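Undergrad: everything below, folded, please.
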Amino acid sequence: MQHPDVDLFVIGGGSGGVRAARIAASHGARVAIAESANFGGTCVNRGCVPKKLMVYASRFPDQFKASRGYGWSPTESVFNWHDLITHKDTEINRLEGIYRTNLEKSGVSIHADHAEIVDAHTILLGLSGQRVTAGTILIATGGHPTRPDFPGNELAITSDEAFHLPELPERVLIVGGGYIAVEFAGIFAGLGSEVTQVIRGDHLLRGFDTEVAGILAEHQARRGIKLVRGQSLQRIVQIADGLRATLSDGLTLDVDTVMLCTGRAPNTRGLGLANVDVKTNEHGAIVADRHGRTNVPSIYAIGDVTDRLNLTPVAIREGQAFADRLYGGLTVPDFDYEMVPTAVFSTPEIGTVGLPEHIARERYPQLKVLKTKFRAMTQLFGGLEDQVFVKVLIDGPSDKVVGLHLLGDGTAEMAQLIGVALTANATWADFRHTVALHPTVAEEIVTLKG
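TA: Modelled structure (predicted):
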């Protein structure tokens, strides 16, 4: 295409789209971006950031309790939901402003508008009616929570609405067993709600290491979270003092809030994909290769809209790599999606890198499993019951560490650095040759004996 208005038009102002736009502009490309909602996307506005702030808030009761073992006599503490939400909103507004400012400083043209693809090189902006031509179009529109179809589903909330509840519910029913459900169960329970969690299967956190998930379920029960297994939600009706939820076995639960954490779907509606025949899969996700290329040569896609590994840092990495390859002329190595460090901000939290045991056993017949479980010094001295769990998975013949799974306070921070080691193909001998840092929880990893 000759003389387009811009070299790159990015649809979606979340973490991945913003990174791609900024890096492309830094390489000298003329870049425009469109976002119809809030810059920063799900992570900043309705996901990682506000959720982590609420996780921090929910852990204070444990800290108050433990402080007595350390000689403190804390005065009576009163939690105020309104103060938390107000402070959270202030912080989110600040962060969204930073995203906009960084785009402006990079020279990216910003459109607070809905963008629709008209043809392989043309974007139509819904509010202004402006048409913008582009050499390349990048779709980075992310995803949204799904709402299963059953009677009364409109009475439930999703994670989007959970950040804006007018008050802390006394009784909460959470439907789903994934990381979002687990995290919000911990948040509400920690803040004082009575929490029931309903899952279809037998285990929390499908896809994660089942042993770690089982230990987390034990800790949830200790915190008063009631887990109902093998059931699904069939109906919700309004009653005088809240909501009545009916499960598949006929059991009814009277609660104040029902939160649906039953999956997410790609944001592809209204993008005009049919206008250019961009290929999507059976779930509506855009089909793209490891470099983000779709079946239309001028159109790329990254992040959750491709429904591969729906994590903010993955979208950022994909956006950076896309811009470096196309506009920086750089050779960017593919990264291993199986070695992406992942955290679940439950209480206690989970940090994991690599394969879970059930997959590792299929792939590595001579798998060695080393593990330990103990109470850390900080919990033991403070009179808390939380445990630390460490599991290392090693391919016997090569000695390569193929998975490392942690549960306990601070393990998400550990997983980030463990990810460096496993990405570098570290062997168990490399871990064992590393001097332990004492006294820490992390030293238990390098001192494990098998």
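
Undergrad: every contact and neighbour count from this point should use C-alpha atoms.
TA: Fine.

Undergrad: what's the first helix or strand after the lengthiest helix in the chain?
TA: When the chain is parsed with DSSP state H, its longest helix is helix 81-105. Where DSSP states H and E defines the elements, the next helix or strand beyond helix 81-105 is strand 109-111.

Undergrad: before we move on, the earlier item: list the buried residues of the longest helix of the chain.
TA: For helix 81-105, the neighbour count (16 or more other Cα atoms under 10 Å) marks 81, 85, 88, 89, 91, 92, 95, 96, 99, 100, 103 as buried.

Undergrad: so what's the residue nearest to residue 88 when sequence neighbours are not counted up against?
TA: Excluding its sequence neighbours, the residue lying closest to residue 88 (Cα to Cα, 6 or more residues apart in numbering) is residue 50, at 6.5 Å. Counting by Cα atoms under 8 Å, 6 or more residues apart in numbering, residue 50 makes contact with 44, 88, 92, 163.

Undergrad: part of a helix, is residue 50?
TA: Yes: counting by DSSP: H, G, I helix; E, B strand; the rest coil, residue 50 falls inside a helix.

Undergrad: now it: how far from residue 44?
TA: Plainly put, residue 50 is 7 Å away from residue 44 if you go by Cα to Cα, to the nearest Å.

Undergrad: the residue nearest to residue 95 when sequence neighbours are not counted and residue 259, how far apart?
TA: Residue nearest to residue 95 in three dimensions, not counting chain neighbours: residue 44, with 7.2 Å by Cα to Cα, 6+ apart. According to Cα to Cα, residue 44 and residue 259 sit 20 Å apart.

Undergrad: what's the answer for residue 426, then?
TA: From residue 426 to residue 259 the distance is 41 Å (Cα to Cα).

Undergrad: these two: which is more packed in?
TA: residue 259 (24 against 17; other Cα atoms under 10 Å).

Undergrad: and this one, please, so the two structures can be compared:
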Amino acid sequence: MSSQLSQRTDRRHDVVVIGGGSAGYAAARTARDAGADVAIVDQGPLGGLCILRGCMPTKTILRSAEIMALMKRAREFGLAPVNAQADLAAIVDRKNRLVQEFADYRIAALRDPGFTLYESRAEFISPHEIRVGTLHIRGNAFVIATGSRPAEIAIPGLDQAGYLTSDDMLDVRRAPSSLLVLGGGLVAVEFAQFFARIGTKVTMLQRGATLLSDMDQDVGQALEAAFQAEGIEVITGVSFQQVTSTPTEKTVHFRQGSAVHSRSAELIFQALGRRPNLNGLNVEAAGVDVIDGRLVVGPDMRTSQPHIFAVGDVNDLTPIVHLAIQQGETAAWNATHAEGPARVIDHRLDSEMVFTDPQVAVAGLSERQCRARSIPYLTASYPFADHGKAMCLGASHGFVKLLCRPDTGELLGAQIVGPEAAELIHELIAVMYFHGTAQDLLRIPHYHPTLAEIVTYPAESILEQMGQA
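TA: Below you'll find the predicted structure:
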């Protein structure tokens, strides 16, 4: 059967991109600009995860909760108290309007006549051919950019009790009275704080030792302290046992240490991660290596088949949008430039942001990574609670931490938990881009009073440790 299928080809393209999200569109655009005949295959809805279910909708609703939280603090700033009430349906409507604007722009780009767009599902029938609807399409190169989907976690009774994923939570139009959040990663913490701020009683159950357990421990601990100050219950180090339910509530039973506990709520938000979306793609026919459900790629974004690339969430390397775009551009360049050295991804400046309050931003190496790789480092931190501009803003949670080489003071990494952390980290990324040092941070003028000048204090401490103060 497969030999018969391979003899039939209805269409041919130089590069076939499967998936039209951020990574896929970046690959398609780069390949087109290199002069390739490019096809995009996307079964829809068009727009991609970031626009439809990720970055843009979540940041939109978080802004509403941020404003509401400030309104509730009016008396603290010498203002008359405000009786702030959230209208979740109106928040969702605003989110939908903005998402549609973003999606319309992306859809127009995908339908540009410079591409051939197939709005259908793709299925590999050989390493060089896919089935798209009733068509068989052959490509000189393929870029798989099919994104991710919520992970399915086996907890006894969870399916029967019912739960919502991050995809579902964006469309909830009535705030539940109480919410159990399973997980403590980026998605879990953003949604947890949003619902807590609009009036839901939130309990977080995290398997790791801290929130954001992939980061350094002090980062998660600082965020946990801020959450608890807002009334969010955070329970870490749990092992899920089972879920039971009644018509009015759902109960999660879990072990913490040697004891078994339980918490109940109206709804359960299952935020225990996402998985590469390979459903229906038939990657077995493509002959690419798959490990633990993800497509294995090298630094040039090639899979085990040199003409097939995998970018974005589907390779599960760094599920961050700007890095997915970089991967897409790298894959397309390599797919269209057979001559010369391949382009590869440099992860030295990798960063991640979490848009809670306080925000979390990390860049470069963490202490955990330095220890694992036996990289020597010096570190110093400084709290926002002792920083003038932060005190004026009433934003006292968190800190700035720098990691530097002991011999030169070159900045290896940075972590910020605090106000506008996602903006502030970019100064440190810029310094790292030029292989700058703690001394450079002190030489760069910083206006007073600003949040940005806080980075000079740990830089001073680093130089003291180096004997250069």
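
Undergrad: which neighbours do residue 50 and residue 44 of structure 1 have in common?
TA: Joint contacts of residue 50 of structure 1 and residue 44 (Cα under 8 Å, 6+ apart) are residue 92.

Undergrad: which residues touch the residue nearest to the spatial centre of structure 1?
TA: Central residue of structure 1 (Cα atoms, centre = their mean): residue 311, 5.0 Å from the mean position. Counting by Cα under 8 Å, 6+ apart, residue 311 of structure 1 makes contact with 303, 304.

Undergrad: and it, what's its match in structure 2?
TA: Taking TM-score structural alignment, the alignment pairs residue 311 of structure 1 with residue 320 from structure 2.

Undergrad: count the neighbours of the alignment partner in structure 2 of residue 256 of structure 1 for me.
TA: Here residue 256 of structure 1 is matched to residue 266 in structure 2, going by TM-score structural alignment. Burial measure for residue 266 of structure 2: 18 neighbouring residues, criterion other Cα under 10 Å.

Undergrad: and the gap between residue 266 of structure 2 and residue 167 of structure 2?
TA: Distance from residue 266 of structure 2 to residue 167 of structure 2, by Cα to Cα: 18 Å.

Undergrad: same question for residue 230 of structure 2.
TA: 25 Å.

Undergrad: how about residue 60 of structure 2?
TA: Counting by Cα to Cα, the gap from residue 60 of structure 2 to residue 167 of structure 2 is 15 Å.

Undergrad: repeat that for residue 13 of structure 2.
TA: On the measure of Cα to Cα, residue 13 of structure 2 and residue 167 of structure 2 end up 33 Å apart.

Undergrad: who's more crowded, the two?
TA: The neighbour comparison of residue 13 of structure 2 against residue 167 (other Cα under 10 Å) goes to residue 13, with 17 against 14.

Undergrad: contacts only, for that one.
TA: So residue 13 of structure 2 contacts 37, 38, 39, 137, 138, 139, 140 (Cα under 8 Å, 6+ apart).

Undergrad: ok, now with 7 Å
TA: When contacts are counted by Cα atoms under 7 Å, 6 or more residues apart in numbering, residue 13 of structure 2 is found next to 37, 38, 39, 138, 139, 140.

Undergrad: what about it, which SS state?
TA: Residue 13 of structure 2 is classified as strand under three-state DSSP.

Undergrad: looking at structure 1, name the residue matched to residue 167 of structure 2.
TA: With TM-score structural alignment as the criterion, residue 167 of structure 2 pairs with residue 160.

Undergrad: residue in structure 1 matching residue 40 of structure 2?
TA: Checking TM-score structural alignment: residue 40 of structure 2 goes with residue 33.

Undergrad: my guess is its match contacts residue 7, does it?
TA: No: shown here, residue 33 of structure 1 and residue 7 do not form a contact pair, counting by Cα atoms under 7 Å, at 11.3 Å.

Undergrad: the more surrounded of those two?
TA: Legend: neighbour count by other Cα under 10 Å for residue 33 of structure 1 and residue 7, higher for residue 33 (25 against 20).

Undergrad: next one: that one relative to residue 9 of structure 1, how far apart?
TA: Applying Cα to Cα, the value for residue 33 of structure 1 to residue 9 of structure 1 is 6 Å.

Undergrad: residues contacting the counterpart of residue 117 of structure 1 in structure 2?
TA: Residue pairing (TM-score structural alignment): residue 117 of structure 1 is matched to residue 124 of structure 2. Residues in contact with residue 124 of structure 2 (Cα under 7 Å, 6+ apart) are 130, 131, 281, 282, 283, 285, 286.

Undergrad: map the fourth one across to structure 1 for me.
TA: Taking TM-score structural alignment as the criterion, the aligned counterpart of residue 282 of structure 2 in structure 1 is residue 272.

Undergrad: circling back: for the nearest residue to the match of residue 256 of structure 1 once chain neighbours are set aside, grab the count of nearby residues.
TA: Spatial nearest neighbour of residue 266 of structure 2, excluding adjacent residues (Cα to Cα, 6+ apart): residue 249 at 4.6 Å. When neighbours are defined as other Cα under 10 Å, residue 249 of structure 2 has 15 of them.

Undergrad: do the same with residue 342 of structure 2
TA: As a burial measure, residue 342 of structure 2 scores 15 neighbours (other Cα under 10 Å).

Undergrad: element containing it?
TA: Going by DSSP H and E, residue 342 of structure 2 is not in any helix or strand.

Undergrad: any idea how far it lies from residue 330 of structure 2?
TA: Residue 342 of structure 2 is 9 Å from residue 330 of structure 2, by Cα to Cα.

Undergrad: what sits in contact with each of the two?
TA: residue 300.

Undergrad: ok so, going back, ok, and the contacts of residue 50 of structure 1 in structure 2?
TA: Here is what carries over to structure 2 from those, by both residues aligned by TM-score structural alignment, their matches' Cα atoms under 8 Å: 44, 88, 92, 163.

Undergrad: the second one pairs with which position in structure 2?
TA: If I follow you right, that is residue 88 of structure 1. That one, residue 88 of structure 1, aligns with residue 95 by TM-score structural alignment.

Undergrad: so what's its match up against?
TA: 57, 60, 61.

Undergrad: now tabulate those residues in TSV and tack on distance to residue 28 of structure 2.
TA: Shown next, in TSV, are those (distance: Cα to Cα, whole Å):
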residue	distance to residue 28 of structure 2
57	24
60	28
61	30
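
Undergrad: just to check, residue 36 of structure 2 is in contact with residue 14?
TA: Yes: contact criterion Cα under 7 Å: residue 36 of structure 2 and residue 14 qualify, at 5.8 Å.
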